[in-house]
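1. Sharing a model that was predicted from the sequence below.
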Amino acid sequence: MVLETKNLIIRQFEKTDDADLLEAMECPLVHQMYSNGFTAIDKVQGYIQLLLQEYQSGKVRTLAVAEKSSNKLIGSITLDVLEFFARAEISYWINKSYRNMGYATEAVKAIIAYCFDALSLNRVQALTSNPASERVLKKSGMIYEGTLRQYFKFGDTSWDVKMYAILKEDYSSAKGS
């Protein structure tokens, strides 16, 4: 699967993404999402190898977000599809050097369109505890549905997350206008 937008290519990870992925791990928030395990290039390479094996088996869940002009990895987006319920949950990150450029919103919008147009899903949702990510979700057409109290726990710290979602009917209405 490859999705192209004005500025991005959303594609499978490649072996050559290792240095860019390690660079992104310098951000504590991104690093935490991977259980603080990516501290050396060999660990990043092992993770990419696992993704490549998943792709070979037909499972495409985690995708690279690359700058279109250079094909440089600048982020990642994960799509967890539950076909039985016709829904998907997305999560994403963008390298701190590429934030506030509209890339996250562009990637999320592309994945939402893919979910509704190609996969015929009825709902796409995302969880966030980050105000910047919350703005991305709103700009992408998602609607705040509520707060899940102490939904995540890392070490001794628990925190609340906000649930955002967009339904196919919301997407179709916005697309038609």
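-> Cool, the structure landed.

2. contacts, neighbours, all on C-alpha from now
-> Noted.

3. Residue 110 contacts residue 3, correct?
-> Yes. Judged on C-alpha atoms under 8 Å, residue 110 makes contact with residue 3 at a distance of 7.2 Å.

4. higher neighbour count, the two?
-> residue 110 (18 against 14; other C-alpha atoms under 10 Å).

5. and that one, what does it touch?
-> 3, 5 (C-alpha atoms under 8 Å, 6 or more residues apart in numbering).

6. that's a strand at it, yeah?
-> No. Counting by DSSP: H, G, I helix; E, B strand; the rest coil, residue 110 is not found in a strand; it is helix.

7. what ranges do the strands span in the chain?
-> 3-4, 8-11, 62-67, 73-82, 87-94, 123-128, 143-154, 157-167 (DSSP state E).

8. returning to that earlier point: mutual contacts of residue 110 and residue 3, please.
-> Joint contacts of residue 110 and residue 3 (C-alpha under 8 Å, 6+ apart) do not exist.

9. Now tabulate the strands of the chain in TSV and tack on distance to residue 102.
-> Formatted as TSV, these follow (distance: least, C-alpha to C-alpha, whole Å):
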stretch	distance to residue 102
strand 3-4	15
strand 8-11	10
strand 62-67	12
strand 73-82	12
strand 87-94	10
strand 123-128	17
strand 143-154	19
strand 157-167	19
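
10. and of those strands, who's closest to residue 137?
-> Comparing the strands of the chain by their distance to residue 137 (C-alpha to C-alpha), the top pick is strand 157-167, with 7.0 Å.

11. who touches stretch 74-85?
-> Against stretch 74-85 from outside (C-alpha under 8 Å, 6+ apart): 20-21, 24, 61-67, 87-95, 98, 107, 121.

12. Presented hereafter is structure B, for comparison with structure A:
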Amino acid sequence: MIETSRLILRPWQDEDAASLFRYASDSDIGPIAGWPPHTSVEHSLEIIRTVFSAPEVYAVVLKDTGEPVGCCGIMFADSLHTADMHQREAEIGYWIGKPYWGQGLIPEAVEALLSRCFNDLALDAVWCGYYEGNAKSKRVCEKCGFKFHHTNCDILSPLGDKRTEHLYLLTKEDYPQPR
């Protein structure tokens, strides 16, 4: 479990399926990130038990309410990812429910994951990427100190369409130490 001023990042639980469905069924959430909207609470439960059961995948939980409203995670070189990573590198992924857009919650979560990556896991570099048109994810990358690295064109997304993907990188040397 990781705690920030407004959030708790914790493993997903079966009891989170209804909340996950509430936000992940929104067609403005998954498709821009390359995954289909959830179709039922049962579908969300299946995702919790499979995809979200991977190490370092966290429910983004509001401290005020205890409700999971998004997801963030660290993906390593030996897992599914899009960046061309080496050992001692990882990629951070994230999303948050539409009612919580623009509140700075995901940058807060990403900063906590960056601390975990560099201070606890002793990684050398962390990647972060987004598909063309996802201005909110681009803003998170920039706000959290990632620097543009390169663009991949005609990448096949998990939805089966071809997209342009922009990848950003933050190295341990460029990571700002705790204030």
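-> Looks like it arrived, so ask away. Note that the structure is predicted; figures quoted are calculated from it, not measured.

13. separation between the equivalent of residue 116 of structure 2 over in structure 1 and residue 53 of structure 1?
-> Correspondence of residue 116 of structure 2 to structure 1, assessed by TM-score structural alignment: residue 114. Here residue 114 of structure 1 is placed at a distance of 23 Å from residue 53 of structure 1 (C-alpha to C-alpha, to the nearest Å).

14. do residue 16 of structure 1 as well
-> 15 Å.

15. Based on its surroundings, how many neighbours for the aligned residue in structure 2 for residue 149 of structure 1?
-> Correspondence of residue 149 of structure 1 to structure 2, assessed by TM-score structural alignment: residue 153. When neighbours are defined as other C-alpha under 10 Å, residue 153 of structure 2 has 12 of them.

16. contacting residues around the closest residue to residue 153 of structure 2 other than its chain neighbours?
-> Distance criterion C-alpha to C-alpha, 6 or more residues apart in numbering; nearest residue to residue 153 of structure 2, sequence neighbours excluded, is residue 164 at 4.4 Å. Going by C-alpha under 8 Å, 6+ apart, residue 164 of structure 2 touches 131-132, 151-155.

17. out of the residues you listed, who has the most neighbours?
-> Busiest of those [other C-alpha under 10 Å] is residue 131, holding 21 neighbours.

18. Just confirm that residue contacts residue 165, I think it does.
-> Yes. If you go by C-alpha under 8 Å, residue 131 of structure 2 and residue 165 touch, sitting 4.4 Å apart.

19. elements contacting the longest helix along structure 1?
-> Using DSSP state H to define each element, structure 1 has its longest helix at helix 41-56. In terms of contacts (3 or more C-alpha pairs under 8 Å, 6 or more residues apart in numbering; DSSP states H and E), helix 41-56 of structure 1 is packed against helix 18-24.

20. Tell me the counterpart of residue 123 of structure 1 in structure 2.
-> So residue 123 of structure 1 corresponds to residue 125, using TM-score structural alignment.

21. Run a quick neighbour tally on its match.
-> Residue 125 of structure 2: 22 neighbours (other C-alpha under 10 Å).

22. I'd guessed it sits against residue 174; true?
-> No. Using C-alpha under 8 Å, residue 125 of structure 2 is not in contact with residue 174; the gap is 9.2 Å.

23. Contact partners for residue 134 of structure 2?
-> 32-33.

24. So which residue is dead centre in structure 2?
-> residue 94 (1.8 Å; C-alpha atoms, centre = their mean).

25. can you pull the contacts of the aligned residue in structure 1 for that residue?
-> Using TM-score structural alignment, the partner of residue 94 of structure 2 in structure 1 is residue 92. Going by C-alpha under 8 Å, 6+ apart, residue 92 of structure 1 touches 75-78, 104.

26. how near is residue 92 of structure 1 to residue 120 of structure 1?
-> 21 Å.

27. Same check on residue 164 of structure 1?
-> 19 Å.

28. now do residue 145 of structure 1
-> On the measure of C-alpha to C-alpha, residue 145 of structure 1 and residue 120 of structure 1 end up 22 Å apart.

29. And for residue 144 of structure 1?
-> From residue 144 of structure 1 to residue 120 of structure 1 the distance is 22 Å (C-alpha to C-alpha).

30. what do you get for residue 45 of structure 1?
-> Taking C-alpha to C-alpha, one finds residue 45 of structure 1 at 34 Å from residue 120 of structure 1.

31. neighbour-wise, which of the two wins?
-> residue 45 (20 against 14).

32. Quick check: chain neighbours aside, which residue is closest to the more buried one?
-> residue 18 (5.8 Å).

33. OK, contacts around the one you found?
-> Contacts of residue 18 of structure 1 by C-alpha under 8 Å, 6+ apart are 41, 44-45, 48.

34. Show me which of the residues you listed is closest to residue 11 of structure 1.
-> residue 48 (13.0 Å).
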